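[1] Here is the input, now give the coordinates:
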Amino acid sequence: MKSNTLLIAIFTLFVSVTAAAAENFDIGKDGILLSVSSRAEASRVPDVANISAGVVTEDEDSEKALRKNAEEMERLMAAIKKAGIADKDVQTSGISLSPRYQYHQNRKPEITGYQASNTVNIKVRDIGRLGKVLDAMAAEGANQIHGPSFEIGEPEPVYDEARRKALKQAQARAETYADALGMKVRRILSISENGSDGPPRPMMRMEMATAKADTATPVAPGETTLAVNLDLMFELGK
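    Alright, predicted model coming up:
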């Protein structure tokens, strides 16, 4: 009796058997539909790092603040190029000039100077050199460095591994439900991939002034995990 009750519960909870759904598929009269969702992951050591670096300068005069920033930024860009970063992997992400204020009671804020900033995004394709790249930028005037975030340069093979895992997992679940109901899995009627994703990338912020020439900044890339979500429709029958 308990066994029959369990089968009925499984049937009611997991198997979608409606006339509207059946009309979308050509299934046998004794066939039923089973919808299964599956998620699987695959991991690799990342081989690409993304960082942003910039220069912030200040002066009482706005034009001088910008000029100082441009001079410092030229040094930084030269250091980035010397470190072996290709032009295509460097992109300006922000340039700003803003006033600095001194606040007084019962009086309007007074402008005391200006702050200029210029920031670039950089893609480092050799993670083994990332520490030296960071140190080179700091040595040549970068006073704001953000990152790194890591990624897999060629993610598709990793996603394919996750897809195979997700498909195998879904098929195993379908077999479990079919066996519990005294039925068999006849075929897969549809497969839908509902987005592929990875976990949030950890971000670190570093404000660097100087770096020792004999010791590169240590960097630990760890692993990057990519995930695939699948929705499958199976036909079950006797």
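
[2] can we go C-alpha only for contacts and neighbour counts from here?
    Fine.

[3] got the contact list for residue 28?
    residue 237 (Cα atoms under 8 Å, 6 or more residues apart in numbering).

[4] How is it assigned, secondary-structure-wise?
    Secondary structure state of residue 28, per DSSP: H, G, I helix; E, B strand; the rest coil, is coil.

[5] Tell me which helix or strand residue 66 sits in.
    Under the criterion of DSSP states H and E, residue 66 resides in helix 62-82.

[6] Proceed likewise with the subsequent sequence, for comparison:
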Amino acid sequence: MKFFKSATVLAALPLVALAGAGLAQSAHAQAVSSGPVVAAGNTLLNISAEGKSARTPDLAVFNAGVTTQGKTAGEALTENAQRMTAVIAALKKAGIAERDIQTSNLSVNPVYGQPKRLPDGSFEQQDPVIIGYQATNQVSVRQRKLDQYGKVIDTLVSAGANQVNGPTFQIDSPDGALDEARLEAMKKARARADLYARAAGLRVVRVLSISENGGWAPPQPPVMFARAEKAMVQSASPVAAGELEMTVTVNVSYELAP
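    Okay, here's the model as predicted:
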């Protein structure tokens, strides 16, 4: 019985080796044929081109919330909940839809006392002492009426918000702007391909492949309103939306022929 088992194993080895060789040859064939193929005597040209389009933003995203402190975590949270309820009510009253208000941060953290300074100027070495707690509740808000943005911010501060960060301006539906950028990028790529072809005494025969690096809109630097006080609110805060630039980069492969 041992002899037959050994013979079976030895007979199987060539089959395994052949199968492995077949897989290797198949993988090699796929690797060779994976890239663009040009006809004999022709040339492969790879072009990268960028297209841009500009739009006036129609959406402002900002964060608003309340930070409170108390001797206990419960005390800090209770006051925070009362003030945050007023802030959310003010948002809705200002015309912000519920779907455009989303909690982005809810946290409670201890507040530590400062170490005692000794006569020699150094600080007393001791374990940190908790002297209270700080509660923070923030919501992310999408403002669709940009002409009302400054007024909404002032309303929030009057309602008790002491943390307001933003805005980041966006385009609600960027597809149209991105398509314009794509068309411009493709026109630039073809013009550049024709230029290279003429310079080399060749002509563009066909497009072999097209890939896109994706659209991008540069982020807007945030306008910061931190720990604002009611007394500061005298008139609507001026806000300039400016213009957003959408950018798309395409990579195009062309076949050139004499």
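
[7] What range does the helix holding residue 66 of structure 1 cover in structure 2?
    Taken onto structure 2 by TM-score structural alignment, helix 62-82 of structure 1 occupies residues 73-93 there.

[8] Can you list the residue ranges for strands in structure 1?
    Applying DSSP state E to structure 1 gives strands spanning 15-16, 32-44, 48-59, 90-102, 110-124, 144-151, 184-197, 205-206, 224-237.

[9] Tell me what angle the fourth one forms with helix 62-82.
    Read that as strand 90-102 of structure 1. With axes from the mean of the first three to the mean of the last three Cα atoms, to 10 degrees applied, the angle from strand 90-102 of structure 1 to helix 62-82 works out at 150 degrees.

[10] Show me what strand 90-102 of structure 1 packs onto, helices and strands only.
    Secondary-structure packing of strand 90-102 of structure 1 (3 or more Cα pairs under 8 Å, 6 or more residues apart in numbering; DSSP states H and E): strand 110-124.

[11] so what secondary structure elements neighbour the strand it packs on?
    Where contact means 3+ Cα pairs under 8 Å, 6+ apart, strand 110-124 of structure 1 is packed against strand 48-59, helix 62-82, strand 90-102.

[12] what is the orientation angle of it with helix 62-82?
    Using the same axes, to 10 degrees: strand 110-124 of structure 1 against helix 62-82 is 10 degrees.

[13] Which stretch of structure 2 lines up against strand 110-124 of structure 1?
    Strand 110-124 of structure 1 maps onto residues 129-143 of structure 2, going by TM-score structural alignment.

[14] Mean per-residue distance, the match of helix 62-82 of structure 1 versus structure 1.
    In the superposition with structure 1, the average deviation recorded for stretch 73-93 of structure 2 is 0.6 Å (mean Cα distance after the TM-score superposition for structure 1).

[15] Count the neighbours of residue 222 of structure 1 for me.
    Counted with other Cα atoms under 10 Å, the neighbours of residue 222 of structure 1 add up to 9.

[16] Residue 177 of structure 1 too?
    Neighbours around residue 177 of structure 1, by other Cα under 10 Å: 20.

[17] same deal with the one 3 residues further on?
    The burial count assigned to residue 180 of structure 1 is 15, neighbours taken as other Cα under 10 Å.

[18] and if you look at residue 137 of structure 1?
    Residue 137 of structure 1 is flanked by 26 other residues according to other Cα under 10 Å.

[19] Same check on the one 5 residues further on?
    Using other Cα under 10 Å, residue 142 of structure 1 has 27 neighbouring residues.

[20] re the thing from before, in the helix holding residue 66 of structure 1, which of the residues would be classed as buried?
    Within helix 62-82 of structure 1, the residues that count as buried by 16 or more other Cα atoms under 10 Å are 62, 64-66, 68-70, 72-73, 76-77, 79-80.

[21] what's the closest of the residues you listed to residue 35 of structure 1?
    residue 80 (52.4 Å; Cα to Cα).

[22] how close does that closest one sit to residue 91 of structure 1?
    12 Å (Cα to Cα, to the nearest Å).

[23] quick one: buried residues of the longest helix along structure 1?
    The longest helix of structure 1 (DSSP state H) is helix 156-180. Across helix 156-180 of structure 1, burial judged by 16+ other Cα under 10 Å covers 158-159, 161-163, 165-167, 169-171, 174-175, 177-178.

[24] wait, which of these is closest to residue 218 of structure 1?
    Among these, residue 158 lies closest to residue 218 of structure 1 (Cα to Cα), at 26.6 Å.

[25] so that closest one makes contact with residue 43?
    Yes. Residue 158 of structure 1 is within contact range of residue 43, at 7.0 Å (criterion: Cα atoms under 8 Å).

[26] any residues in contact with both of these two?
    The contact lists of residue 158 of structure 1 and residue 43 share residue 226, where a contact means Cα under 8 Å, 6+ apart.

[27] Max pairwise distance over the buried residues of helix 156-180 of structure 1: which two?
    Pairwise distances across the buried residues of helix 156-180 of structure 1 peak at 30.6 Å for 158 and 178 (criterion: Cα to Cα).

[28] Number of residues surrounding residue 110 of structure 2?
    With other Cα under 10 Å as criterion, residue 110 of structure 2 counts 17.

[29] Burial check on residue 214 of structure 2, number of neighbours?
    Applying other Cα under 10 Å, we find 11 residues neighbouring residue 214 of structure 2.

[30] how close does it sit to residue 46 of structure 2?
    In terms of Cα to Cα, residue 214 of structure 2 sits 18 Å off from residue 46 of structure 2.

[31] cool, and residue 23 of structure 2?
    Residue 23 of structure 2 is 32 Å from residue 46 of structure 2, by Cα to Cα.
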